[in-house]
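Engineer: The following comprises the amino acid sequence and a computationally predicted model.
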Amino acid sequence: MPTSPKSAHTATRRSEASRRAILTASVDLVSETGYAKLTIEAIAARAGVGKQTIYRWWPSKGAVLFDAFLLLSEDPVSGDPALPNTGDLEADLKTVLRATVGELNDPRYDAPMRALHTEIVHDPELAATYAQRLHEPMQELKRARLREAQNAGQLDPHADLDLAVELFWGPLLNRWLQRTGPVTVEYTDQLVETVLHGLRPRGSAREPEGNLPQT
């Protein structure tokens, strides 16, 4: 007997409700107990679903946590993930990195992000998924913003943009991950100023992109 459209719609809604319950449960549990004690059984019990329901959608607890992190990171206000471009590269980078500081210092993000980084080190399949679905898309957004500044004459035309991205974001994430110092707005502002000093065209002064000298 064929499934009616109404029944199919109801099943889809139930599946989505179950999926969100699982992802929410994984975030809550990793914050409460730590990643080492997180189990599929515990997630299933907290979400009110069967263990097989989780395994039908995810191969491991690391994969569950990765999707949970993506859900947690969704921006409910703006669907445009592009980095800001006000015409002032320094101001735009400071805006983005200040927002990153806010996320890294948010207790909702801290435990899931640390657990995800730990699991990626030990799970090559999860690492590949992370690279494909999150890291590379974000890297391209960052490269695109720097490329725009480079084309406008704000960055050295020979600068390696992949390396530039690492110079802006890498120290902040390393400081947070290894707890080697406070993760603050003051630190990221100084980071942006220092890296930009090295990446600007030789002999150029700091100028907003809209006020570049004409050639």
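Structural biologist: That came through, no problem. Numbering: from 1, shown residues only.
Engineer: From now on I want contacts and neighbour counts done on CA atoms only, so please keep to that.
Structural biologist: Will do.
Engineer: helices and strands around the biggest helix by length in the chain, which ones?
Structural biologist: If each helix of the chain is counted by residues according to DSSP state H, the longest one is helix 5-33. With contacts defined as 3 or more CA pairs under 8 Å, 6 or more residues apart in numbering; DSSP states H and E, helix 5-33 has these neighbours: helix 40-47, helix 61-73, helix 107-122.
Engineer: next, the one to line up against it:
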Amino acid sequence: MAKQPDPSRRSERSRQAVLAAARELVTEVGYAKLSIEAIAARAGVGKQTIYRWWRSKGAVVFDAVLSLSEIDGDMALPDTGDIEADLKTVMRATVAEFADPGFEAPIRALNIEILQDPELAALYREKVAGPVDEAKKARLRSAQQAGQIPADADLDLALELLYAPLYQRWLLRSGPLTADYADALVDLTLKALRPS
């Protein structure tokens, strides 16, 4: 007797095809020209399939970015005991990711949609920004316990000192995203945090 195809495997293949198509198309044509119809055609699914799983093209792009980031809630930053080295490792990886065209186009598209969709913005904070920030703060708390940064340092502000300049440079395309830039951000942030 022939084995029946597993619908859940077929659905997961279709879902992955949609996410890949969304990433490819947003890179090729930009967010403004991206359409559900084009994603469906590229993925080889009906647009009804997309609308059954996602409420908008922004939601599709969100999931496409989420699948790139592999945020699972159990993430942890490196903790070698040297906060400077660990932050430089993380920041170098971050600038490399933001400089990668395969990541940049979908994340730019997501940022555009977040500006216009409060529900998507809240989902992004819950699923991506929140868990990532908590992992970063956990590493900073470890540095506080080791006496590498002051125990009374405002960790939310520390993250803003570290990441806001990178985000602004990326958003405005005002300069290159390099390992040297990442290192300079870490050096300046740690200098600001450490007592004089």
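Structural biologist: The structure has been received and is ready for your questions. On a predicted model such as this, the values are computed, not experimentally measured, just so you know.
Engineer: re earlier: reformat the helices and strands packed on helix 5-33 of the first structure as TSV; add mean neighbour count.
Structural biologist: TSV is the format used below for these (neighbours: other CA atoms under 10 Å):
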stretch	mean neighbour count
helix 40-47	18
helix 61-73	19
helix 107-122	16
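Engineer: Export those helices to TSV and append columns for distance to residue 32 of the first structure.
Structural biologist: Output for these, formatted as TSV (distance: least, CA to CA, whole Å):
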stretch	distance to residue 32 of the first structure
helix 40-47	12
helix 61-73	14
helix 107-122	9
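Engineer: Any idea which of the ones you listed gets closest to residue 180 of the first structure?
Structural biologist: Closest approach to residue 180 of the first structure among these (CA to CA): helix 107-122, 14.6 Å.
Engineer: tell me the angle of that closest one relative to helix 5-33?
Structural biologist: In terms of direction (axes from the mean of the first three to the mean of the last three CA atoms, to 10 degrees), helix 107-122 of the first structure departs from helix 5-33 by 90 degrees.
Engineer: Identify the residue range in the second structure corresponding to helix 107-122 of the first structure.
Structural biologist: Per the alignment by TM-score structural alignment, helix 107-122 of the first structure matches residues 101-116 in the second structure.
Engineer: mean deviation of that stretch from the first structure?
Structural biologist: Once superposed with the first structure, the aligned residues differ from stretch 101-116 of the second structure by a mean of 0.7 Å; criterion: mean CA distance after the TM-score superposition for the first structure.
Engineer: ok now that stretch, how far from the chain's centre?
Structural biologist: 10 Å (CA atoms, centre = their mean, to the nearest Å).
Engineer: Also stretch 129-137 of the first structure?
Structural biologist: Between the centre of stretch 129-137 of the first structure and the centre of its chain there are 9 Å (CA atoms, centre = their mean).
Engineer: Same check on stretch 69-79 of the second structure?
Structural biologist: Centre to centre, stretch against its chain (CA atoms, centre = their mean), the figure for stretch 69-79 of the second structure is 11 Å.
Engineer: before we move on, what about stretch 161-179 of the second structure?
Structural biologist: In terms of CA atoms, centre = their mean, the centre of stretch 161-179 of the second structure is set 15 Å apart from its chain centre.
Engineer: Same question for stretch 115-133 of the second structure.
Structural biologist: 10 Å.
Engineer: Now do the buried residues in that stretch.
Structural biologist: Neighbour counts over stretch 115-133 of the second structure (16 or more other CA atoms under 10 Å) mark 120, 121, 123, 124, 128, 131, 132 as buried.
Engineer: Any chance of those residues in CSV with secondary structure and distance to residue 36 of the second structure as columns?
Structural biologist: Shown next, in CSV, are these (DSSP: H, G, I helix; E, B strand; the rest coil; distance: CA to CA, whole Å):
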residue, secondary structure, distance to residue 36 of the second structure
120, helix, 17
121, helix, 20
123, helix, 20
124, helix, 21
128, helix, 23
131, helix, 29
132, helix, 29
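Engineer: Return the closest of these with respect to residue 186 of the second structure.
Structural biologist: Checking those against residue 186 of the second structure with CA to CA, the nearest one is residue 132 at 17.4 Å.
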